[in-house]
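**Q** Just the structure for this:
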Amino acid sequence: MPSDDPAAALATINQAIGQSARLARRDPGEVTLIAISKTHPAEAIVPLLEAGQRAFGENRVQEAEAKWPALRARFQDVTLHLVGQLQSNKADEAVALFDAIHSVDRLSLVTALAKAMEKQGKRPECYLQVNIGDEPQKGGCAVADVPALLGAARAAGLPVVGLMAVPPALVEPAPYFALLAKLARDHDLTGLSMGMSSDFETAVTLGATHVRVGSALFGARA
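**A** From the prediction side, this is the model:
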């Protein structure tokens, strides 16, 4: 199981990212592996930190607040990414804790984040989350709403660097990754947060700059 030897799992995934990047004639250094540490305790995260992994992703502000201050006291060059849905009333906490927020998906959140950033003088990188498969149960703005939301976010001063999406489960993800990449190009965005444990290699070949890998590193979640 991946969780039995985190350092070996990390090396395997980094090797796969490198192979996929070279296949697409990309520099592997353009791709950041975000280790999705949600639901995993600090003691499960430390071996990856000791193996050199420095970008981590959490789903919930409250869980991250409980784990990461102590870990960051030991490993000060960590970058922390919020990859889950964010409630507007948690914007202050999210801006204080995270270096990047991947789930900006509505105008009310744009407004809340802009206020929090202004107040704190801290500006985490932002990704607009797109509901790329038009699935009612998923967060993210509709594809058709990307121009308006992006315009509002830029006008509010959010440092929007890219787009994020999760394709529908149990279907070929490549067309969805390609659509997200086209949307990003059309709007002069270079960041593409896409690809998870089951499909990160495909995502890398189609332009992902950030892949979000959890179970392949930590083993299945409890």
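**Q** okay, CA-based contacts and neighbour counts for the rest of this
**A** OK.
**Q** just the strands in this protein please.
**A** For the chain, the strands defined by DSSP state E cover 32-36, 55-58, 79-82, 100-104, 125-129, 160-164, 191-193, 210-213.
**Q** buried residues in the longest helix belonging to the chain?
**A** Using DSSP state H to define each element, the chain has its longest helix at helix 6-23. Residues of helix 6-23 classed as buried: 6-7, 9-10, 13-14, 16-21 (neighbour count, 16 or more other C-alpha atoms under 10 Å).
**Q** any idea which of the residues you listed is the one closest to A51?
**A** A7 (5.5 Å; C-alpha to C-alpha).
**Q** Excluding chain neighbours, what is closest to the closest one?
**A** Computed as C-alpha to C-alpha, 6 or more residues apart in numbering, the closest residue to A7 that is not its neighbour in sequence is A51, at 5.5 Å.
**Q** Can you show me the helices along the chain?
**A** Ranges of helices within the chain are 6-23, 42-50, 61-74, 91-97, 107-120, 146-155, 174-186, 200-205, 215-218, based on DSSP H.
**Q** Give me whichever of those is most buried.
**A** helix 200-205 (a mean of 23; mean count of other C-alpha atoms under 10 Å).
**Q** contacting residues around it?
**A** Helix 200-205 is contacted from outside by 16-17, 20-21, 23-24, 31, 173-174, 177, 194-195, 211-213, using C-alpha atoms under 8 Å, 6 or more residues apart in numbering.
**Q** ok, A181 to P2 distance?
**A** Using C-alpha to C-alpha, to the nearest Å, A181 is found at 30 Å from P2.
**Q** Contact partners for the closest residue to Q19 other than its chain neighbours?
**A** Excluding the flanking residues, the one nearest Q19 by C-alpha to C-alpha, 6+ apart is P28, at 8.0 Å. Counting by C-alpha under 8 Å, 6+ apart, P28 touches 17-19, 21-22.
**Q** and if you look at A55?
**A** By C-alpha under 8 Å, 6+ apart, the residues touching A55 are 32-35, 78-81.
**Q** now with 7 Å?
**A** By C-alpha atoms under 7 Å, 6 or more residues apart in numbering, the residues touching A55 are 33-35, 78-80.
**Q** Out of the residues you listed, grab the one that's most surrounded.
**A** For these, neighbours were counted using other C-alpha atoms under 10 Å, and A35 has the most, 27 neighbours in all.
**Q** another one to check against the first:
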Amino acid sequence: MNQRQHSAIAENLQQVRERIASSAALCERSPEEITLLAVSKTKPASAIEEAITAGQLAFGENYVQEGVEKVAAFSNHQPPLVWHFIGPLQSNKSRLVAENFDWCHTLDRLKIAQRLNEQRPKDKAPLQVLIQVNISDEQSKSGISLAEVPQLAADIAAMPHLMLRGLMAIPAAETDYDSQLAVFRQMTEAFNSLKLSYPQIDTLSMGMTDDMPAAIAAGSTMVRIGTAIFGARDYSA
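**A** This is a model prediction of the structure:
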């Protein structure tokens, strides 16, 4: 990676942080309420290193094996990086997530929750988890319906090696801001309802490069940004 690409990631991060701050200001929120998760899937360790140099410590990975390799590569970094698994999770990969990641955003089945709870090393802090909601009811996407959230939340809350922190969603792509906002507000309503029962709930993970302003206006506390930081992904490898 040459110096021009290096500086581009730092510049991109600064621009994203400024976008977060301006979006927050428009709805009278503090930018400190919103965590920036840098989505580093398919990106090399050198790109992550440049993001770290620019002050980024929280990273999201979609592919288990790739993510585990990156967690290992940066395991001695100080201060420690925070690794979030944000991709669909199959049963046969649950142990790798339980043993290596700090967060899992995509919990949508009791079976997976039980496996993660059993497989989380006892010498590690509980795995921080979010319930994924299929808010747009898309056949192609993971997640449960809003109606199913209370039961799964209750099941997770009883598991000693998981810590339920909130909800995550990937709505259907909408170019219209008002349409984006309407969907995100459904998530916020569910999030606020869940907080009444579970005081530790504090994370609403929604908003990506193309819909971040609407997500922040609706109440997102964590935005997942990849392309705007690292550039377009190359899936040809």
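**Q** Of the contacts of A55 of structure 1, which is the nearest to L71 of structure 1?
**A** Closest approach to L71 of structure 1 among these (C-alpha to C-alpha): V78, at 8.9 Å.
**Q** Map that closest one across to structure 2 for me.
**A** Alignment note: V78 of structure 1 maps to L81 in structure 2; criterion TM-score structural alignment.
**Q** How about its match: what's its closest non-neighbour residue?
**A** That would be L57: by C-alpha to C-alpha, 6+ apart, it lies 4.9 Å from L81 of structure 2.
**Q** What's that neighbour aligned with over in structure 1?
**A** With TM-score structural alignment as the criterion, L57 of structure 2 matches R54.
**Q** tally of neighbours for that match?
**A** Using other C-alpha under 10 Å: R54 of structure 1 sits among 18 other residues.
**Q** Give me the distance between it and G133 of structure 1.
**A** 31 Å.
**Q** just to revisit the earlier point, run the contacts of A55 of structure 1 past structure 2 and keep the common ones.
**A** Checking those against structure 2 (both residues aligned by TM-score structural alignment, their matches' C-alpha atoms under 7 Å), the contacts still present are 34-35, 78-80.
**Q** From those residues, pick the one nearest A152 of structure 1.
**A** If you rank these by distance to A152 of structure 1 using C-alpha to C-alpha, L80 comes first, at 24.8 Å.
**Q** Distance of that closest one relative to L107 of structure 1?
**A** Separation of L80 of structure 1 from L107 of structure 1 (C-alpha to C-alpha): 23 Å.
**Q** quick one on the thing from earlier: read off where the longest helix of structure 1 ends up in structure 2.
**A** Helix 6-23 of structure 1 corresponds to residues 9-26 in structure 2, going by TM-score structural alignment.
**Q** Figure out how far that stretch is from the centre of its chain.
**A** Computed by C-alpha atoms, centre = their mean, to the nearest Å, the chain-centroid distance of stretch 9-26 of structure 2 equals 17 Å.
**Q** average distance between it and structure 1?
**A** Here the mean offset of stretch 9-26 of structure 2 against structure 1 after fitting is 0.9 Å, by mean C-alpha distance after the TM-score superposition for structure 1.
**Q** Now A42 of structure 1: closest residue in space that isn't a chain neighbour?
**A** K67 (6.1 Å).
**Q** what's the angle from the longest helix of structure 1 to strand 32-36?
**A** Relative orientation of helix 6-23 of structure 1 versus strand 32-36 (axes from the mean of the first three to the mean of the last three C-alpha atoms, to 10 degrees): 140 degrees.
**Q** how far off helix 42-50 does helix 6-23 of structure 1 point, in degrees?
**A** Using the same axes, to 10 degrees: helix 6-23 of structure 1 against helix 42-50 is 50 degrees.
**Q** just checking, what packs against helix 6-23 of structure 1?
**A** Counting by 3 or more C-alpha pairs under 7 Å, 6 or more residues apart in numbering; DSSP states H and E, the packing neighbours recorded for helix 6-23 of structure 1 are helix 42-50, helix 200-205, helix 215-218.
**Q** Apply 6 Å and report the result again.
**A** Applying 3 or more C-alpha pairs under 6 Å, 6 or more residues apart in numbering; DSSP states H and E, one finds that helix 6-23 of structure 1 contacts helix 200-205.
**Q** Output the residue interval of structure 2 matched by the helix it packs on.
**A** By TM-score structural alignment, helix 200-205 of structure 1 lines up with residues 212-217 in structure 2.
**Q** how close does that stretch sit to structure 1?
**A** Once fitted to structure 1, stretch 212-217 of structure 2 is off its aligned match by 1.3 Å on average (mean C-alpha distance after the TM-score superposition for structure 1).
**Q** So what's the residue count around S197 of structure 2?
**A** Applying other C-alpha under 10 Å, we find 12 residues neighbouring S197 of structure 2.
**Q** just S179 of structure 2 next, same as before
**A** Residues near S179 of structure 2, counting by other C-alpha under 10 Å: 12.
**Q** How much space separates it from L37 of structure 2?
**A** S179 of structure 2 sits 24 Å away from L37 of structure 2, going by C-alpha to C-alpha.
**Q** which non-adjacent residue is nearest H40 of structure 1?
**A** Per C-alpha to C-alpha, 6+ apart, closest to H40 of structure 1 is R221, 7.6 Å.
**Q** Aligned against structure 2, show me the partner of the one you found.
**A** Alignment note: R221 of structure 1 maps to R233 in structure 2; criterion TM-score structural alignment.
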